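> Build the 3D model from these lines:
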Amino acid sequence: MTVKYDSEDAAPETMVDKAMRSILDHIHRQGLMAGDLLPSEAHFIEVLEVSRTVVREAFKSLAAMRVLEMSAGRRTRVAVFDDTAITLTLSHALRTEQLNPQQLLDARRAIELRIVELAAVRRSEAEARELLDLADRMRLARDEVEEMTESDIAFHIAMAQATRNPLFPVLVSALTATMRDTNAIVWRYRTSETAREEVMALHAAIAEAIAARDPGAARSALEKHFDVASRGLLLAGFN
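So this is what the prediction gives:
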C-alpha cells in the first residue's frame, strides 16, 4: 500500500481512513438522513475494492463517532445526532487533566448565557412548567446529592431544549455530564443550609424568569448561579 501524506506533519491516511471517508461521501451524496439504512458491508467491499476487515473497521469507527448506528442482527443506519462522542471526549480530557472543571464551567457559562435568553423567549408552557418542577425537585433532594445532581443536569438540558436549537441540548448534555463527578465533592463543602439553599433559590429564579418570558432576569439569575458554582469548585479544590 502506498502511504500518502498531505504535508510533512500530517499523519498517513490508512485504508480504513479512506473507507470511512468514502462511506461518509456515500451518505452525503445519497442524501441519507438520521435513521436511513446504509448498504451492506458487502456493497462497500465491492465498490471500494478493499477487504471485509477494512470495511468492518471503518463501520466500527464511524459507529464510535456516532455517525452510524450498529446493532446485532440489524442493518446499519445513519445515527441520530447526540452527545455521546462529545461527552466521551470531554470526560477523557477531564480525567487525564487536559481540561479542569473550572474550564468546563467557563465554557458552560459562555454557552448557557445565550441559551437562557433564548429559552425565555421561545419556551412553551409545558417547558416552563418542567423547569419549575425540576427546580422544586432539586430543592426536595438537596440532601441527596446524586438525585439532586440528576435533576440539576435535567434542568440545564431542559433549558437548552427550550431554545429550539438542536445543538444546544447536545452541548449542554456533554458539558454537564461531568457534574456527576464534581457535584458529590463540591456538595460536601456546602455544609450549611444557607449555602445549599442559595443554589436551589437561583435555579428557581432562573425557572421563574423563563416562565415570565424575561430574558434579562433569566440571564442575571444564571450569571449569579455560575458565580456561586465557580466559588464552590474553588472551595472544593478545583482550579
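> hey, let's count contacts and neighbours off CA atoms from now on
Will do.
> In contact with E197, which residues?
R139 (Cα atoms under 8 Å, 6 or more residues apart in numbering).
> 10 Å - rerun?
Shown in contact with E197 (Cα atoms under 10 Å, 6 or more residues apart in numbering): M138, R139, R142, R190, H203.
> And the most centrally placed residue in the chain, how close does it get to E150?
Central residue of the chain (Cα atoms, centre = their mean): A174, 2.3 Å from the mean position. Remark: distance between A174 and E150 (Cα to Cα, to the nearest Å) = 14 Å.
> rewinding a little: spatially, and excluding backbone neighbours, which residue is closest to the residue nearest to the centre of the chain.
Spatial nearest neighbour of A174, chain neighbours left out: T87 (4.3 Å); criterion: Cα to Cα, 6 or more residues apart in numbering.
> Please identify the helix or strand for the one you found.
Assignment of secondary structure by DSSP states H and E places T87 within helix 84-95.
> And for that helix, what's in contact with it?
Residues contacting helix 84-95 (Cα under 10 Å, 6+ apart): 63-67, 96-101, 103-104, 170-178, 181.
> Swap in 8 Å and give it another go.
Residues contacting helix 84-95 (Cα under 8 Å, 6+ apart): A64, M65, R66, L99, N100, P101, L171, S173, A174, L175, A177, T178.
> Pull out the buried residues from it.
Within helix 84-95, the residues scored as buried using 16 or more other Cα atoms under 10 Å are A85, I86, T87, L90, S91, L94.
> where do the strands sit along the chain?
Remark: strands assigned in the chain by DSSP state E are 68-69, 77-78.
> Ranking these by mean neighbour count, which comes first?
strand 68-69 (a mean of 24; mean count of other Cα atoms under 10 Å).
> Let's compare: structure for the following, please.
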Amino acid sequence: MQPIKRESVADLVYEQILEQIVKGEWAPGTKIPSENELSRMLGVSRISIREAFQRLVSLGILETRQGDGTYVKEFSPGMYMNSLIPLLVLDPVDLKEVMEYRRIIEIETSGLAAERATQEDIDELQEIYARMQAATNDVAAFAAEDLNFHLAMAKASKNSLIIKVNQVVKNILSVSMSDIVSSLGTEAGLYYHKRLIDAVIQRDRELAKELMAEHIEGTILSLQERYRS
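So this is what the prediction gives:
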C-alpha cells in the first residue's frame, strides 16, 4: 500500500483496502490494521479511514468486533451477485460452478450475438481480439481482454439481463482469470475467439453456439485436470 497525498481521500482509501483483500493479502478472517495504524501507513486522517471502513462494513466486506478490531468477513456465495464487490480468488469448487454457469448461458448468448450483433459490436470484438494477440506474453493483459471478449459477446446479444449478469461473472473471474491463463495458455482462447468472430460476421447462430460450447467445455476439462493433479 502506498501513502496517499490528497486530503479528500475516503474513496482512495476504500480502493486500497479492497485491493489488499482482493489480492489475498488480507484473507477472510484477518484482523486488519486499526484506524490509527492505517492513518500512519497511508498518510491520511482517521476520518478518511473511518469513512472507508463504514463503506466496506455496509457492503459486508468488513466487520467490526466490539473491543477487538476490524476483520475481513468470510465471503458467502450470495455475495457473488453483488457487482460492487470484485470477489476474492475463487477456490476450485466455486470456479467450476462459474464455468458450468457459463456453459449453460454463454452458448445461447453466442447464438443471439450471431443474430443481433451490429457492425459496432463486430468492430469491438475484433479490436479486443487484436489486443489479445498483442498480449500473448502478458498474462494479466490477456486475461483482462479474454473477459472483455465474453462481455462484448453478451452486449452483442442485446439482452439487458444477460449483459448485467455477465458483468457480475466478469467481476467474479477478474482475479482468477490470470491464474487460468497462466495455467492453460493463450492458444485455445485465440483459436476459439477468432472463429466466434467469424461466426458472428456470417450470422451463423448454430456455429457460434457450437464454438462456444467447445470453448467452455475444453476450459472446464482443462481446469478439472489441473486441480486433479
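> Among the contacts of helix 84-95 of structure 1, which ones are in helices?
Judged by DSSP state H, the contacts of helix 84-95 of structure 1 include A64, P101, L171, S173, A174, L175 as members of helices.
> Now the buried members of the residues you listed.
P101, L171, S173, A174, L175.
> what lines up against the first one once you look at structure 2?
Applying TM-score structural alignment, one finds that P101 of structure 1 aligns to L95 in structure 2.
> Repeat that for the second one.
When structure 2 is aligned by TM-score structural alignment, the residue opposite L171 of structure 1 is V165.
> Distance check, that match against K194 of structure 2.
Counting by Cα to Cα, the separation of V165 of structure 2 from K194 of structure 2 is 24 Å.
> do the same with L173 of structure 2
21 Å.
> The two: which is more packed in?
L173 (23 against 15; other Cα atoms under 10 Å).
> ok, the more buried one - contacts?
L87, V89, L90.
> coming back round to it: put together JSON lines for the strands of structure 1, with distance to I115 of structure 1 on each row.
Formatted as JSON lines, the strands of structure 1 follow (distance: least, Cα to Cα, whole Å):
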{"stretch": "strand 68-69", "distance to I115 of structure 1": "29"}
{"stretch": "strand 77-78", "distance to I115 of structure 1": "28"}
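> Please identify which of the ones you listed is closest to D17 of structure 1.
strand 68-69 (15.1 Å; Cα to Cα).
> equivalent range in structure 2 for that closest one?
The aligned range for strand 68-69 of structure 1 is empty, by TM-score structural alignment.
> Kindly report the same for stretch 218-228 of structure 1.
Taken onto structure 2 by TM-score structural alignment, stretch 218-228 of structure 1 occupies residues 208-218 there.
> same deal with stretch 138-157 of structure 1?
With TM-score structural alignment as the criterion, stretch 138-157 of structure 1 aligns to 132-151.
> Quick one: residues in contact with that stretch.
Stretch 132-151 of structure 2 has contacts (Cα under 8 Å, 6+ apart) with 125, 128-129, 131, 163, 166-167, 170, 174, 177-178, 181-182, 186, 189-190, 193.
> Of the contacts of E197 of structure 1, which pair is most distant in space?
Within the contacts of E197 of structure 1, R190 and H203 form the most distant pair, 16.1 Å apart (Cα to Cα).
> Looking at these two, which one has more neighbours?
With neighbours defined as other Cα under 10 Å, R190 of structure 1 and H203 compare such that H203 has more, 27 against 16.
> Return the residue of structure 2 aligned against the more buried one.
Under the alignment (TM-score structural alignment), H203 of structure 1 pairs with H193 in structure 2.
> With S58 of structure 2 as the reference, measure out to that match.
H193 of structure 2 sits 39 Å away from S58 of structure 2, taking Cα to Cα as the criterion.
> Next, count neighbours for E117 of structure 1.
23.
> and if you look at the one 10 residues further on?
For E127 of structure 1, the tally of surrounding residues (other Cα under 10 Å) stands at 19.
> What lines up with it in structure 2?
Aligned partner of E127 of structure 1 by TM-score structural alignment: D121.
> One more: R52 of structure 1?
By TM-score structural alignment, R52 of structure 1 lines up with nothing in structure 2.
> can I assume R52 of structure 1 is in contact with E41?
Yes: R52 of structure 1 is in contact with E41 according to Cα atoms under 8 Å; the separation is 7.3 Å.
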